[in-house]
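Colleague: predicted coordinates and the sequence they were generated for:
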Amino acid sequence: MSVKEELKTIVGSNHVLTETEKLKEYSKDFSFHPPRMPNYVVQPGSVKEIQEIVKLANKYLIPIIPCSSSVHFYGLTIPEEGGIILDLRRLNRILEIDKENRMVRVEPGVTWENLQTNLEKEGFRVFNPLFPHRLKSVLTSYLEREPMIIPKFEYSDPILTMEVVLPNGDLLRTGSAAAPGVPDETISDLVGPYGPGLDFYRFFQGAQGTLGIVTWVSLKMGFLPSLKKTFLITSNNLEDLIELTYNIQRLMIGNECFIVNNHNMANLASTTGNPEEIGKLREKLPQNILVLCLAGGYRRPEEKIAYEEEVLEKACSDVKLKPQTSLPPIPDLSKTPLDKLHLAWSKDPYWKFQYKGSCCDIFFITVLERVPDFLKLAYDVLEGEGYSVSDLGYYIQPLEYGRACHCEFNLPYDPNDPKEIKKISSIFEKLSERIMANGGFFSRPYGLWSRIVYEKATEYVNALRKLKSTLDPNNIMNPGKIYYL
């Protein structure tokens, strides 16, 4: 029996795709990663089917590339050596909403749109990145450690427990999910992330599908605020907003807190998504905008917001800035997506793609006071390549009360213009190299970043190789995706 026929036996003939046009859909994404075709696309409908596929892949030494979303941005699911794309979108159930422990358990195919809509009905939310794509897998976002827009320490580790199909087909459950009888016949609440033994769940975060296939995760969730008030604080001097951000985080006020420049704010606040409107709105906005949302729960929310607003006024006056609930170009926040920061981006095209059709992201970890230095680096590279600096978007997300920050540069470009693609590719390589050389940390090393990070981390690479060879001795899990592995 051929591999194709064995796969059909496992998942059914309708869920094994080998047609060239179908395979092409999985060979590329929105990144600059070179397109590469898989041999098969398989759509399992259960954990048992995943285990059988993994065992078959070991038998024939065929690579497996896990895939949970219908939209991808960084080349993670493009096969390096052919093989089987394991499309997990059929596993799309919200398995459990535990209100008492404030935990939700989801399968890989659950999208941001699906989860947020269902939790909102129950009065809850999970902690999300800045307007994630509505069709992106929630599980993938968390495994890839995307930054959350509420920079509180208690939300910095939102994954609680998980279930993983290991590269040999065995099941591993982490933390309190390792108790006998999980998930159906146990008194375990599945919210204890630690032990027994090592914190195994950390192995699979940022692993890009090279160490196993996560079949569900339990995540922290919180109450939706009963009352909220969003403020915009503007300045043409980025250093002033950085100082204010440090003070806000030190004072521990507010929930969502981040800085964007006028280009990104124009994209977020646009009511039409029209490039001409975005350009005009950008010209009317100040260079930098800090967004801060004050929120109250179910106990005395008015009093909490009034107290925090008073503290915010004082913090702003110390740096000679003023908090506002609207701006002349944006008179009513309630008519913009900024009024729904806890939700996914609901419109097409995606907010980063509105201006030119596509966007190249460069993001890394640094500290807030160094962001202006990296911004100067970006301007130098853009000017050298003849790219308009006014088209650059940037997004600065404090992490863990401002201990560090996620700094992101967004480069919109026309995906139908080969010359512009070549220019953006050159900018991406040059700016990435300069960021690394100047102390930026690529904590999610995709593609080129994988090489420039790991070639400077010999001991770390050696440890990764040992872990990889222990868990995946046949090297079937997304081989070649992480440099040196």
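Modeller: Nice, thanks for sending it over. Residues are numbered from 1 along each chain as shown.
Colleague: contacts and neighbour counts: CA atoms only from here.
Modeller: OK.
Colleague: quick one, helices of this protein?
Modeller: For the chain, the helices defined by DSSP state H occupy 3-11, 20-25, 47-60, 112-122, 138-143, 238-251, 262-269, 275-284, 301-318, 371-385, 418-437, 448-454, 458-471.
Colleague: presented hereafter is structure B, for comparison with structure A:
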Amino acid sequence: MDVRLTLSKIVGADNFIDDPEMLRDYESDLSHDPAGAAMCAVRPESSEEVSAVVTFCNKNLIPLVPTSSKVHFYGAAIPGEGGVVMDMTRMNRILDVDTENRRVRFEAGVNWEQLNNALKERGYRVIMPLTPPAGRSVLTDFLEREEPVNQVYDYGEPLEAMEVVWPTGEIFRLGSASVEGYPDSPSKGGNPSGPGLDFYRFFQCAQGTMGVVTWTNLKMESIPRMDKILFAPAEDLQYLNEFLHRIMPRRIGQEVLILNSVNLAALLSENGYADFEKLSTSLPPWTLILVISGLLRRPEEKIAYEEHFLAEVIKNEFSGIRLVEGLPGLPGSGRRVLDLLRNPWPSDRPYWRLQVKGAFKSLFFHCRPADAKPMVEMVREKALLKGITAGNLGIYIQPIEHNRACRPEITFFYDPKDDEEKERVNVLYRQSAVELLKMGAVFTRPYGDLAAIVYEKAASYAGQLKRIKKLFDPNNIMNPSKLCF
């Protein structure tokens, strides 16, 4: 078996990498996970090349780690058991923009900057998570179920029909992309669930362990004709959640999220730590960000209706809420925040979470909105016991499904050069996760050492996952050592 010769024939000699210096790009990322050394890396350009590489690795029992982003925070693409890294960044074509069905089809290597710019030219956008890095893969973010900041209607489930390569090498299309005549079929790949069995959820939050997704269809939306951004400063997180529980079921607002002063300061800082330190002490403890928008039809009336509804609710039920159009002492903050919510983080600036102290580790989970405050307070108390002050904890609360649930994300900022502080953050992360599980938190995306903690508490579920994994990946070649595999 000549790995170099075979893989070079498949992807071309220029797209086969075994130089140790070049392979270092794949050894580690911005997470705390230990580095891993790959045997080689390949950069396929088509589904057929992906299939040939997967077939070869499966036949020869070689671990295979797919990756499509240039920016990684969670260790999911580190080759824990060596093998071959499949770098999908050459598969970066936008295949179809279907304005009639508000659908865009693109390959795995398309990043946020590329897709955002292409759709903006045509008056459309993809509902995005909070400030994804410009170089990160759009497909990966939605496969990993990064929560969009806009939870209106069905925006929380934007993935549609896709093409995958199973771990045994077969090319397979999911949903209505599987019908005869696709992509010229009537449904245009807009249905992720049919006809036939529904496999697409196997790939969500799977961290590349169930196969390789080569392209997908994604919902897109018109860029609003009118926007009005509102801020609600508050001392009490619970009060904000109760307010959201009143307004979001009435479908008020587009982008809706809550940030503590630390995260909001980090987002708005333009001159590094000096800006951050000043802002974090002047901003309110919590800020609700609420964007009301008018789309293509009667935008003025829609905004007027939402403003009237908000005014009535505040007047009659939530007199403690004060909606303002700007942050105190920050002229133009409304427009700045709206730009941040509608665009990826610029590639020419350090990522906002890295601007605080140089490194971070995030703990995120799902819970009921009523449980968010006690869970956050528990982590804060544990942090203080570890000598980690509130100024080093960024908190982001994303309401989900009209505030039926929420996704808190707690970010621990630390100095990467301080080994003692880094270890304190690691210990706090693990201890907080254990306690959060006891309090009812749901971890749908356990990365790194969190996976062992979560799957230990869900032994029967982990057993079922292993049975499914064995069916589709009998030789366990796809990103082994991740999740419970």
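Modeller: Arrived safely, thanks for sending. Here the structure is a predicted model, which is why all the values come from computation and not from measurement.
Colleague: for Val182 of the first structure, find the nearest of the helices of the first structure.
Modeller: helix 47-60 (13.9 Å; C-alpha to C-alpha).
Colleague: average offset between the closest one and the second structure?
Modeller: Superposed on the second structure, helix 47-60 of the first structure shows a mean distance to its aligned partners of 0.9 Å (mean C-alpha distance after the TM-score superposition for the first structure).
Colleague: what is that helix packed up against?
Modeller: On a contact count with 3 or more C-alpha pairs under 8 Å, 6 or more residues apart in numbering; DSSP states H and E, helix 47-60 of the first structure meets helix 3-11, strand 159-165.
Colleague: one step back: which of the helices of the first structure sits closest to Pro398 of the first structure?
Modeller: helix 238-251 (7.9 Å).
Colleague: list of residues touching the closest one?
Modeller: 233-235, 254, 259, 288-290, 312, 315-316, 319, 368-369, 372, 398, 401-402 (C-alpha atoms under 8 Å, 6 or more residues apart in numbering).
Colleague: which of the residues you listed are buried?
Modeller: Buried members of these, scored by 16 or more other C-alpha atoms under 10 Å, are 233-235, 254, 259, 288-290, 312, 315-316, 368, 398, 401-402.
Colleague: residues in the second structure aligned with stretch 300-316 of the first structure?
Modeller: Under TM-score structural alignment, stretch 300-316 of the first structure corresponds to residues 298-314 of the second structure.
Colleague: check which residues of that stretch are buried.
Modeller: Under the neighbour-count criterion of 16+ other C-alpha under 10 Å, stretch 298-314 of the second structure has Pro299, Lys302, Ile303, Glu306, Leu310, Ala311, Ile314 buried.
Colleague: likewise for stretch 233-244 of the second structure?
Modeller: Buried positions in stretch 233-244 of the second structure, judged by neighbour count with 16+ other C-alpha under 10 Å: Pro233, Ala234, Leu237, Gln238, Tyr239, Leu240, Asn241, Phe243, Leu244.
Colleague: quick check, nearest of those residues to Ser269 of the second structure?
Modeller: Nearest member of these to Ser269 of the second structure, counting by C-alpha to C-alpha, is Pro233, at 18.3 Å.
Colleague: would you confirm that the closest one contacts Leu264?
Modeller: No. Contact criterion C-alpha atoms under 8 Å: Pro233 of the second structure and Leu264 do not qualify, at 11.5 Å.
Colleague: before we move on, back to that, okay if I get the helices of the first structure as CSV plus distance to Ala177 of the first structure?
Modeller: Shown next, in CSV, are those (distance: least, C-alpha to C-alpha, whole Å):
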stretch, distance to Ala177 of the first structure
helix 3-11, 27
helix 20-25, 36
helix 47-60, 16
helix 112-122, 21
helix 138-143, 17
helix 238-251, 34
helix 262-269, 39
helix 275-284, 48
helix 301-318, 35
helix 371-385, 40
helix 418-437, 38
helix 448-454, 32
helix 458-471, 20
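Colleague: ok, which of the ones you listed comes nearest Pro331 of the first structure?
Modeller: Across the helices of the first structure, closest to Pro331 of the first structure is helix 262-269 (C-alpha to C-alpha), at 10.4 Å.
Colleague: can you give me the end-to-end distance of stretch 54-64 of the second structure?
Modeller: 8 Å (C-alpha to C-alpha, to the nearest Å).
Colleague: stretch 393-413 of the second structure too?
Modeller: 6 Å.
Colleague: out of the helices and strands packed on helix 47-60 of the first structure, nearest to Arg125 of the first structure?
Modeller: For these, proximity to Arg125 of the first structure was assessed by C-alpha to C-alpha; strand 159-165 is nearest, at 14.2 Å.
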